[in-house]
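Undergrad: how does the following fold in three dimensions:
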Amino acid sequence: MDKLPAELILHISFFLDARDIVTLQLISQHFLTITRDNGLWKELCLDDSHSEAARRRRESIAAGPVPVEEPRAWELQRAITRATGRNGDVETVLRIASARKTRATARPMANWDPAYPGEKVDWYGEYVARHAPLSLSWLQQPFHDSNAVREKLESRGLGLLNDGGESIVIAPLEDGSVCLWNVGADDKAPDGRDGRIMTRSRPGLLSVNGPGGSTWQSSTTSRAKMTSTGVVECVSVDKIRNKAYFAVQSGLNEIDLSTLQVSAYDRYPFSISALSEATHPIPLTVGTTLSLHIHDPRLGNNGRASSYTYFSERVEFEGSIASNPALQNDFHRLNAGDSPQTDYATLFHPAPLSIIHLNPFSTIYVAGRFPSILAYDRRFFPKLTSTIHSGARLCSITSLPTPDHPTLAVAGEYNGKGSLELYPITSTSEDSSSTSTTAEPTRNRTSASRSKLLSLTQHGTRLLFSDSDGQLKWVERDGSTLVRRWNINTYPRNVDEFSPTGGIFNSDPNEGDVARKLLPVNSKERSEVLLWTGEKIGVLGFKQQPRFSFEVTAEDDVGSIGADAVDERDFGRMMKTALERQADEVRFVRGLGAFSA
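TA: This next block holds a predicted model:
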């Protein structure tokens, strides 16, 4: 077999299924190198895609019965015969067969190809991400021992630090501490450290009252403040400076990840609702419920008072603006940038939920519980440069690597259903601060989800989003063509479609979980994905079995909430499942016309 020309081996591989090609790779390093051909796996991605399956169904309906003899089999037989020295040379046969196959797949490939011009894609990794089994590994659960009772601590956010090939998950806990986990790398041999807690700061490190303002001695107060934040984008990691930013109500804590100590603290007039990505030396953008701020750590807390000052003077000044009608900003002042306080932008619709930097990093796009996407230019901040009307309530925004101009991808809710929207963006001129859309936006408000979309991210050549039903969906970059789906509540069942777990008394410990935030571990096509449910953090990978697992013993469970509470919780889950299925049956029967007038 090793004496066969590489071209012939590759041509034979085009007639095999993906599983057979993977088996072929195990023969030798020579076969592995040949069968990792990018064009081969790109064609396999096309052949096994939903769009290609739909096209074949349409053609089969239009063309009638398919001939019994497959023409490709005859071409392969003829190629093998000539390769053994009979009737001609192998290069001619391969050239003819390849030309025929290219003509047959050229148009479907052009219609489907999700890669942008000039974009380099690992199509083997892309195929793995589209079709390999999925498994979910939960990070080790942190605990707190208080009064001889071991109590679970929930995570209140999610951040990621890539350090020398190792991935470190960073999250604030409900007791005000900062916890770090090592998730390692999925392409390396299993390590006993993967998924385990690396280190954890003292309780009460994060507090709305600033450093030293709250300790674990006042556990009730600290716990309430950490629990009531409810902000998804509350963690931002600067890997260059080895710093992380944590938003706790109106306080922004800068934590040195080497020492797990507060290195700076800033207080804002309103509760922080979103943080942008921290990319040194680009300043951090901080969104509060009613304002937008630029936080530049290079200015020493933005040139204001000491890091541990509560900035009561500033808060009072903000209050005087709100109480004085003569100083209030109207929309004209907001658009003109002539507001009395020039170091922040006023928002007339509350609660920005997601912020990104573009062009390159000078343009700030803000999405939230308001009907438009807001655009600011950092050079002219706080002037509002433009808006993009959506009409939906948006909660997550990202961008696609289009070659000419960026495309914004946003997710949220429209009329009670999930909405996935794409907006091509360009600048009117190179030095202009205004931006506008160059093409008609793409809005998927029908097939995206029956419930609100919670988080959106780029994952290879696909878009990945989660909804409030616990579904994860991968779609093509057109925003509508489904690639695959998975429900995190079906774990550990590795299925692509959601199905009930059996009888109503088969309680699933993960039932009711939703992915509030999704974060790819790296930029590879088959990168693992971190997901945060609002309470715990998991790692979604493309493996048959989870990479790591940490069991919580019955003693820990009972010791934390009590035996009666455990029984009550289990009974509540069973009743919830029974009622949900009864509601599904009622909807099904209604669809048959049983309740029609």
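Undergrad: contacts and neighbour counts: CA atoms only from here.
TA: Fine.
Undergrad: in the lengthiest strand in the chain, which residues are buried?
TA: The longest strand of the chain (DSSP state E) is strand 417-427. Judged by neighbour count (16 or more other CA atoms under 10 Å), strand 417-427 contains these buried residues: 417-426.
Undergrad: ditto for stretch 156-171
TA: Quick answer for stretch 156-171 (16+ other CA under 10 Å): 156-161, 167-171.
Undergrad: and the residues you listed, which of them are in helices?
TA: The helices, defined by DSSP state H, take in nothing from these.
Undergrad: a markdown table for those, including distance to L290?
TA: Shown next, in a markdown table, are those (distance: CA to CA, whole Å):
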| residue | distance to L290 |
| --- | --- |
| R156 | 22 |
| G157 | 22 |
| L158 | 24 |
| G159 | 24 |
| L160 | 28 |
| L161 | 30 |
| S167 | 35 |
| I168 | 33 |
| V169 | 30 |
| I170 | 28 |
| A171 | 26 |
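Undergrad: and which of these is nearest to S98?
TA: S167 (42.7 Å; CA to CA).
Undergrad: the closest one and T259: what is the separation?
TA: In this view, S167 and T259 are 18 Å apart by CA to CA, to the nearest Å.
Undergrad: ok, E233 next?
TA: 23 Å.
Undergrad: likewise P297?
TA: Counting by CA to CA, the gap from P297 to T259 is 18 Å.
Undergrad: and this one, so I can compare the two:
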Amino acid sequence: MIHLPDEIILQIVAYLEPEEVVNLQHVCRHLLNLARDNSIWKQLCFDHSAAERRRRRLQSPPDIDPHLAELIRAANNVSGAFPSHAYALNALDPDLASHQTAEKRRAALLANWDPTYVGEKVNFYEEFIQRHAPYSIRWFEKAKHGHEDDNLHREATGAGILYSDEGIAERLIAPLEDGSISIWDASASSEHEGKIIARTGIGLLANKGSDLDYDTRLRQSQTIMTETGAVECVSVDSRQKKAFFAVQNMLNEVDLQTLQVVSKTPYPFPITALSESRHPTPLTVGTNWTLHLHDTRKPAVAQAEVKCELIGGPTTDASSRLDRSDFGGHLSLTQPGPLSILHLPSTREWDGNGDIWVGGRFTSFLNFDRRFFPRLRGTVHSGARVSCLTALPYPFIPHELHQQRPSTSAASRLYEAKKLPGYTLIAAGEYKGKGSLELYGLSSEPARSIDSSDSRTTRNNAACYQNRQTASSSKLLSVAPHGTRLVFADGDGNLKWVERDASTPVRHFNINDPDLQKSTSHSTSTHPSSSSSSSPPTATAAATSTVFETPLSTGDIVQKILPSISPSLLSNTSSSAQQQQHAVVPLNQNNILVWTGDGRLGVVGFGRDDVFLDAVERLDGVAEDVGEEEERVREREREYGAEMRRALERQAREARWLRGYGL
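TA: A predicted model of the protein is given here:
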């Protein structure tokens, strides 16, 4: 077989099941390359997709009358559905005509399902793994302070990712409830993934220095760090290696190379949201009642605090807390609560909208042009209260194009729609107590775009789609693109993946699932990112666990989803040379990192990952040996301390007894 032409081998491989194709990769390097053929895995992704399984199930239900089933199959194979001259030429050969009809129908179904856009490069082998292989959650090392016996865990109050020059997650940055900053190794190719590599002292962000004793500094820091509870409170600038942390009404700029606070900028109200930080674009800061642009190149000016007594009681006008002379630098909001701020590239093709989108507890999106800030450019009414905003660097596809009858003309219309330049605005939130996942088109094509300055366009059904029926029974907390899918988290602890149409399900699991608490010490497979082997993907989702520290507690939720691939890497606004440089992402690198409501950090991966497990087991083995010796020393210390305490108590009792006799 090895001497056959590659085209013949690929035809044979196409008849194999996914497990057999994976096993074929172990034969030799030549078959490894052929078994990784993108077209084969694209066909497998399509065959095992929810839409195709549903279509096959509806096409031949098990309980249907045989005569009716035959009639349905005949209707599906009507040659008129795919007009072509081939039918007239092969009219005398019904078998050949039926075969060509089936091939054309399958090609139309595949084109209708295809989640990729024109020019987008997708590794469908990795796509199949992420869609069907066993998933895993690896919890990062806990940040602890104090004696080991205390087992004190400092919860993370936010999270951000420092990306490498290649656009892949390298470090995970998080502020802790004690006012310190902790940095974890987040590189999937590192054997120290999940380990803490740097840590500051407590009270750094809370501005509680060493002039206070330890207990006071810790207590006051915890009160300050947990008072507001903003989700988007961390923004990392991967270019300048800086991070911004929002603590109450103070914005802290920290140099990640020295872990020192560079500047502190006060704001009139508690900060509730930070935008993406990407030098030299100014950072957008949202407070309870205002929006500001923070230029990192401008030195922070310390504002003198003026204390006065207001005769007649406090004012009800929240804007009175602002300096009236600073009106040009901020926008006052009529409703409180911006929760998510999205920056779109200013280099994209003009679509009639600005660069900044703001969503929150109010029921409309606010749109701004950075050049004319703080003037509001326009609004888009949603009706939902938004928790998270993100975007796809590809045009919005109307929902009816996905639901149309598969045919050659329908596939052509879908292809033309994907060729148009544009962006898709994605919003996750809550509508009347249920989860809401919404898509909005930002395109230069008026028929498929919304214009925030024109309220009439928000009624354009061809430019938006709102999934408020099947998304979730509880509020959606976070959403992010993941491969050719969207992943979002809800208030019940679920992580759900859907197609880019925001409605077709792909897979889901709950982070409180008891199956995730199983031990993985018995796993025996190779690392998925190796060049000669991979995790064997299966068509049915199986739950495995690679718990790093402790099993999940019940009732936990995912507050924030952080993609391990930089959003700028997916942008189609970069040059072709940059796209070619960053087009290939190593296998098993496109994971998602999560920050939970219990203040824990972890990474969700797919397939078996023994390199990580081996490294953890090796490090844990060394730590266990050292820990056993330390435990024996501590046990002797505790025994000695208990014996001395009993001796002193006996001596005290004897002294009190003797004092009773006047001695």
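Undergrad: could you report the neighbour count for the closest residue to A336 of the first structure other than its chain neighbours?
TA: Excluding the flanking residues, the one nearest A336 of the first structure by CA to CA, 6 or more residues apart in numbering is K383, at 6.0 Å. Neighbour count of K383 of the first structure, defined by other CA atoms under 10 Å: 23.
Undergrad: end to end on stretch 177-194 of the second structure, go ahead and measure it.
TA: In stretch 177-194 of the second structure, first residue to last residue: 19 Å (CA to CA).
Undergrad: picking that back up, which helices and strands does the longest strand of the first structure pack with?
TA: Judged by 3 or more CA pairs under 8 Å, 6 or more residues apart in numbering; DSSP states H and E, strand 417-427 of the first structure is in contact with strand 407-414, strand 435-437, strand 442-444, strand 453-459.
Undergrad: L374 is in contact with the residue nearest to A336 of the first structure, correct?
TA: No. Contact criterion CA atoms under 8 Å: K383 of the first structure and L374 do not qualify, at 10.7 Å.
Undergrad: go ahead and flag the most central residue of the first structure.
TA: With distances taken as CA atoms, centre = their mean, the residue of the first structure nearest its centroid is L518 (3.0 Å).
Undergrad: which one of the helices and strands packed on strand 417-427 of the first structure lies nearest to F550 of the first structure?
TA: With CA to CA as the criterion, F550 of the first structure lies closest to strand 453-459 of those, at 26.1 Å.
Undergrad: and the angle for the closest one with strand 407-414?
TA: 160 degrees (axes from the mean of the first three to the mean of the last three CA atoms, to 10 degrees).
Undergrad: residues contacting the helix or strand just after strand 453-459 of the first structure, please?
TA: Next along the chain after strand 453-459 of the first structure, taking DSSP states H and E as the criterion, comes strand 462-467. By CA atoms under 8 Å, 6 or more residues apart in numbering, the residues outside strand 462-467 of the first structure that reach it are 114, 411, 418, 449, 451-458, 472-477, 479, 514-516, 518.
Undergrad: find me the equivalent region of strand 462-467 of the first structure in the second structure.
TA: Following TM-score structural alignment, the partner segment of strand 462-467 of the first structure in the second structure covers residues 485-490.
Undergrad: likewise stretch 588-595 of the first structure?
TA: Counting by TM-score structural alignment, stretch 588-595 of the first structure has no counterpart in the second structure.
Undergrad: please enumerate the helices of the stretch 301-450 of the second structure.
TA: Using DSSP state H, counting those that start in this stretch, the helices assigned to the stretch 301-450 of the second structure run over residues 399-403, 408-419.
Undergrad: what range in the first structure matches the first one?
TA: The alignment of helix 399-403 of the second structure onto the first structure (TM-score structural alignment) finds no residues at all.
Undergrad: buried ones in that helix?
TA: Quick answer for helix 399-403 of the second structure (16+ other CA under 10 Å): 399, 401-402.
Undergrad: packing partners for that helix?
TA: Helix 399-403 of the second structure packs on helix 408-419, going by 3+ CA pairs under 8 Å, 6+ apart.
Undergrad: and the helix it packs on, what other elements does it pack with?
TA: helix 94-113, helix 399-403.
Undergrad: right, and those - which one's nearest L613 of the second structure?
TA: Across those, closest to L613 of the second structure is helix 94-113 (CA to CA), at 36.2 Å.
Undergrad: just to revisit the earlier point, now check the second structure for the residue matching the residue nearest to A336 of the first structure.
TA: Matched across to the second structure, K383 of the first structure falls on R375, judged by TM-score structural alignment.
Undergrad: that match touches F368, doesn't it?
TA: Yes. Using CA under 8 Å, R375 of the second structure is in contact with F368, at 7.0 Å.
Undergrad: so how many other residues sit close to R103 of the first structure?
TA: Residues contacting R103 of the first structure under the criterion other CA under 10 Å number 10.
Undergrad: that older thread, neighbour count winner among P297 and T259 of the first structure?
TA: It is P297, of P297 of the first structure and T259, that has more neighbours when counted by other CA under 10 Å, with 16 against 9.
Undergrad: in stretch 458-475 of the second structure, what's buried?
TA: Those would be 458, 461-468, 471-475, for stretch 458-475 of the second structure by 16+ other CA under 10 Å.
Undergrad: export these to JSON lines and tack on distance to L71 of the second structure?
TA: Formatted as JSON lines, these follow (distance: CA to CA, whole Å):
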{"residue": "T458", "distance to L71 of the second structure": "44"}
{"residue": "N461", "distance to L71 of the second structure": "36"}
{"residue": "A462", "distance to L71 of the second structure": "35"}
{"residue": "A463", "distance to L71 of the second structure": "38"}
{"residue": "C464", "distance to L71 of the second structure": "38"}
{"residue": "Y465", "distance to L71 of the second structure": "35"}
{"residue": "Q466", "distance to L71 of the second structure": "36"}
{"residue": "N467", "distance to L71 of the second structure": "35"}
{"residue": "R468", "distance to L71 of the second structure": "36"}
{"residue": "A471", "distance to L71 of the second structure": "35"}
{"residue": "S472", "distance to L71 of the second structure": "37"}
{"residue": "S473", "distance to L71 of the second structure": "39"}
{"residue": "S474", "distance to L71 of the second structure": "42"}
{"residue": "K475", "distance to L71 of the second structure": "44"}
